[in-house]
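**Student:** sequence and predicted structure are below.
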Amino acid sequence: MTSVFDTRIERDPKYSMKWKRYAGQDIIPCWVADMEFAAPASVQEALMSLNQHGVYGYLKPEDFAEGREAIVDWLEYRHGSRIPEEWIVWMPGVVPGFNMACRAFTEAGQSVIVQTPNYPPILNVHKHHQLDSLTVPVVYGADGPDLDIEQLAQYAANERCNMMILCNPMNPNGKVLSSESLQRIARICEKNNVVLVSDEIHCDLILEPGVKHTPAFSLEGLQERSVTLMSAAKTFNIAGLGVSFGIIPNAGLRRRFLQASNGLSPWANVPGLLATAAAFNGGRDWHGELLDYLRANRDFLFQAIESLPGLSMAHSEATFLAWLDARGLAVDNHQKWFEDRGVGPSPGADFAAPGFARINFACPRAQLENIVERLSV
């Protein structure tokens, strides 16, 4: 049966950093984390209505009641948590969010804890704020990837460390941390007065049946010391509109976070605000169909990769990103190996994991089959 997600959409490299990287080359770009799918009809209609109106003036995000209501309803629908609207803070993206948190909760010369491998802007955030980076490795146990809790506890006890940035679901390996693991992290943060900034931008892309995402703000031990960063950007393919939101239960932390953005961070823009509300309010059926399609793509890619010599793939519980271990290829330049076969993934070295590669499988099945065919040569 044909799906709307099977439709191939030609993307102009002038407006797509993903496709511009390999413009003019026979290389399929599958690196940066945006999807090859059109956003839900509700989003397109909201933006068309704005364009027909024709006025693009100022709107203070805190005055956009429809957006706050949409977030509250969505969080209850997806995560079973109904929060007070005043916990919500708008911002122009998750990356600005954790940089604002560094400005709010740290001082130059202090330390920030991050996990590794990790999303490059999180790995490099310390450089923008004159901080030391304390990296906690992801370790593999019976339940798959998890944080090295002993290392985390040791770092958190450092008197120069008062903030941790967590990526959950994990990017790049797609692991969703269990509530038990999060409780352990919460106890460490509470004991050592560490503020947890949790990047949960992929939390609505859970692919594995029975796996549940636990937002940081929903844990009792974190409500007084957490900033949960979320967005409709990845889930509904509206990342280019530059809007996200934070959930900050503690009024004092919320005030410090907002003060840190003064004069530096612009307001969340009007198209992004409208698109977020339209996605959460009108995109639920589309979202359900998307998860089914991504799950099938993941399973297809996993089976294909596991049959290729020298390659293996983590079984992603979430996201539309496949984490490939290419160390078995026994080559010096893994990225060149992929590109020589006409496939352009994100290099593992960017995530502090040389020898790995990240492939974006949020594309029509025909394109994914082409990627697999090229890797099989």
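**Tutor:** Nice, thanks for sending it over. Source: prediction; values computed, not measured. Numbering: from 1, shown residues only.

**Student:** contacts and neighbour counts: CA atoms only from here.
**Tutor:** OK.

**Student:** now do the strands in the stretch 51-200 of the chain.
**Tutor:** 88-91, 111-116, 132-141, 144-147, 161-167, 195-199 (DSSP state E, counting those that start in this stretch).

**Student:** counting contacts, what elements does the next helix or strand after the last one pack onto?
**Tutor:** Scanning the chain past strand 195-199 towards its C-terminal end, the next helix or strand to appear is strand 226-230 (assignment: DSSP states H and E). Contacting strand 226-230 under the criterion 3 or more Cα pairs under 8 Å, 6 or more residues apart in numbering; DSSP states H and E are the following elements: helix 94-105, strand 195-199, strand 244-247.

**Student:** follow-up on the earlier one: got TSV for the strands of the stretch 51-200 of the chain, with distance to Val343 and mean neighbour count too?
**Tutor:** Below are those laid out as TSV (distance: least, Cα to Cα, whole Å; neighbours: other Cα atoms under 10 Å):
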stretch	distance to Val343	mean neighbour count
strand 88-91	34	24
strand 111-116	25	24
strand 132-141	27	16
strand 144-147	27	18
strand 161-167	27	24
strand 195-199	28	25
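
**Student:** could you dump those into a markdown table and include distance to Lys212?
**Tutor:** Below are these laid out as a markdown table (distance: least, Cα to Cα, whole Å):
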| stretch | distance to Lys212 |
| --- | --- |
| strand 88-91 | 22 |
| strand 111-116 | 21 |
| strand 132-141 | 19 |
| strand 144-147 | 15 |
| strand 161-167 | 15 |
| strand 195-199 | 16 |
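
**Student:** returning to what we had before: make TSV out of the helices and strands packed on strand 226-230 and add distance to Pro172.
**Tutor:** Converted to TSV, the helices and strands packed on strand 226-230 look like this (distance: least, Cα to Cα, whole Å):
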stretch	distance to Pro172
helix 94-105	16
strand 195-199	13
strand 244-247	20
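
**Student:** try this one side by side with the last:
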Amino acid sequence: MDFRAPQPIVEAIKARADHGVFGYTMDDPQLREVLVKRMADRYNWHIQPEDIVFIPGVVAALNTAIRACGEPGDNVLIQTPVYPPFLSAPAANRQINNEVPLVYTEQNGILHYEIDFDAFEAAINPSTRTFLLCHPHNPTGRIWSTDELKQIGELCLEHDIVVVSDEIHCDLVFEQHTPMATISPEIAQNTITLMAPSKTYNIPSMGFSFAIIQNPELRQRFQMAEMGVVPHVGVMGYTAALAAYQYGDDWLQAVIDYLRSSRDLVTEFFQEYLPQIKLTIPQGTYLTWLDTRQFAMDVPAQGFEQWIDPFFLRQARVALNKGALFGKPGEGFARLNFATSRSLLLQALDRMRDAVERYATQK
């Protein structure tokens, strides 16, 4: 996000820096208690302090979970399009990426993504050990419903597949978020939940995240998989996280209100000025997923991906995330981040509109 972090976090980091000693640090019991209370207050999810494993980043945690749950040659289920580190994690751990595309419908220019449960179950094979769930989903912004979570959680239980639920955007939502592990006690025992203050409070460089693993045996496997590979969380990570979760929620609510207005602005702008570009209305995250395939119908389909990739950067001076990075179903799409000032967002949208209009007149 293009926003200054909450002042209590800034002050806490300054105070810790003034201490002047930056050696190795110990686990923070107070932070554990704060997180236990937060899960209970927000989700009626009652965890124990020992269920929490601190780790310096969610991507490191994804890779750790894959190592903990499978062996070389095993399969990892992934729903595409999805956050690019999901796609690289299986191969990095000598396992196989088994992609199951999400499906979408389009109505009045709005895209709505759903899980294809038949395709999901058909993709499961005897070597499938892990399912990586993105919830809220990046890049589509979907918050999966309790019914969807229940169905997919029970499928994974039936086939002895561990669910690794990346819920890093769980605080940046415009509708209610339900953690996968709260669906049932059985699903909780089969789930590794990943969360962090990094997206929520705009502090990713602090290097702090955590896993909630209520199954002791699974938690031990996770901890063994990170040993000697994943570094410990640093003192600034603990300091920033504690300040964020203790004092950052007034700031967070203001940011969510601002992001909701920006999301609505983006939706209205595209529908009024760029109706040929279809888009999602995210239920969570600060990301909009754009289908750019129809505004340049004269470009051959075979070469469209190479043509569209630099179009908005060169013609509008607006940098979007290339859709193909999110998997094959992302080809011809782009991801727009609207977590910036309203004036800068409007400038970017105006530039995109002008670029498309110029293209239309030059054909």
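**Tutor:** In hand now; what should we look at? Because the structure is predicted, anything quoted here is derived from the model rather than measured.

**Student:** closest one to Pro84 of the first structure among the helices and strands packed on strand 226-230 of the first structure?
**Tutor:** The minimum distance between Pro84 of the first structure and these falls on strand 244-247, with 9.6 Å, by Cα to Cα.

**Student:** run through who's touching stretch 128-137 of the second structure.
**Tutor:** 66, 69-70, 74-79, 82, 86, 142-144, 156, 160-170, 177, 283-285 (Cα atoms under 8 Å, 6 or more residues apart in numbering).

**Student:** do that again at 6 Å, thanks
**Tutor:** Stretch 128-137 of the second structure is contacted by residues 70, 74-78, 142-143, 161-167, 169 when judged by Cα atoms under 6 Å, 6 or more residues apart in numbering.

**Student:** repeat that for stretch 172-185 of the first structure.
**Tutor:** By Cα under 6 Å, 6+ apart, stretch 172-185 of the first structure touches Pro169, Ser316, Glu317, Ala318, Thr319, Trp323.

**Student:** the fifth one pairs with which position in the second structure?
**Tutor:** Using TM-score structural alignment as the criterion, Thr319 of the first structure maps onto Thr285 of the second structure.

**Student:** dump the residue contacts of its match.
**Tutor:** Gly141, His169, Leu172.

**Student:** now Gln303 of the first structure
**Tutor:** Contacts of Gln303 of the first structure by Cα under 6 Å, 6+ apart: none found.

**Student:** from Ala296 of the first structure, how far out is it?
**Tutor:** 11 Å (Cα to Cα, to the nearest Å).

**Student:** equivalent analysis for Asp285 of the first structure, please.
**Tutor:** In terms of Cα to Cα, Asp285 of the first structure sits 17 Å off from Ala296 of the first structure.

**Student:** kindly report the same for Gly342 of the first structure.
**Tutor:** In terms of Cα to Cα, Gly342 of the first structure sits 23 Å off from Ala296 of the first structure.

**Student:** which of the two has more residues huddled nearby?
**Tutor:** More neighbours surround Gly342 than the other of Gly342 of the first structure and Ala296, with 19 against 14 (other Cα atoms under 10 Å).

**Student:** that one matches what in the second structure?
**Tutor:** Checking TM-score structural alignment: Gly342 of the first structure goes with Arg317.

**Student:** quick check: closest non-adjacent residue to that match.
**Tutor:** Leaving aside its sequence neighbours, Arg317 of the second structure sits nearest to Arg351 (Cα to Cα, 6 or more residues apart in numbering; 7.4 Å).

**Student:** and the one you found, what's its match in the first structure?
**Tutor:** Checking TM-score structural alignment: Arg351 of the second structure goes with Arg374.

**Student:** what does Ile66 of the second structure give?
**Tutor:** In the first structure, Ile66 of the second structure lands on Cys102 (TM-score structural alignment).

**Student:** its match: how many residues sit nearby?
**Tutor:** 26.

**Student:** what is the burial count for Asn44 of the second structure?
**Tutor:** When neighbours are counted by other Cα under 10 Å, Asn44 of the second structure registers 12.

**Student:** measure it to Ala316 of the second structure for me?
**Tutor:** 46 Å.
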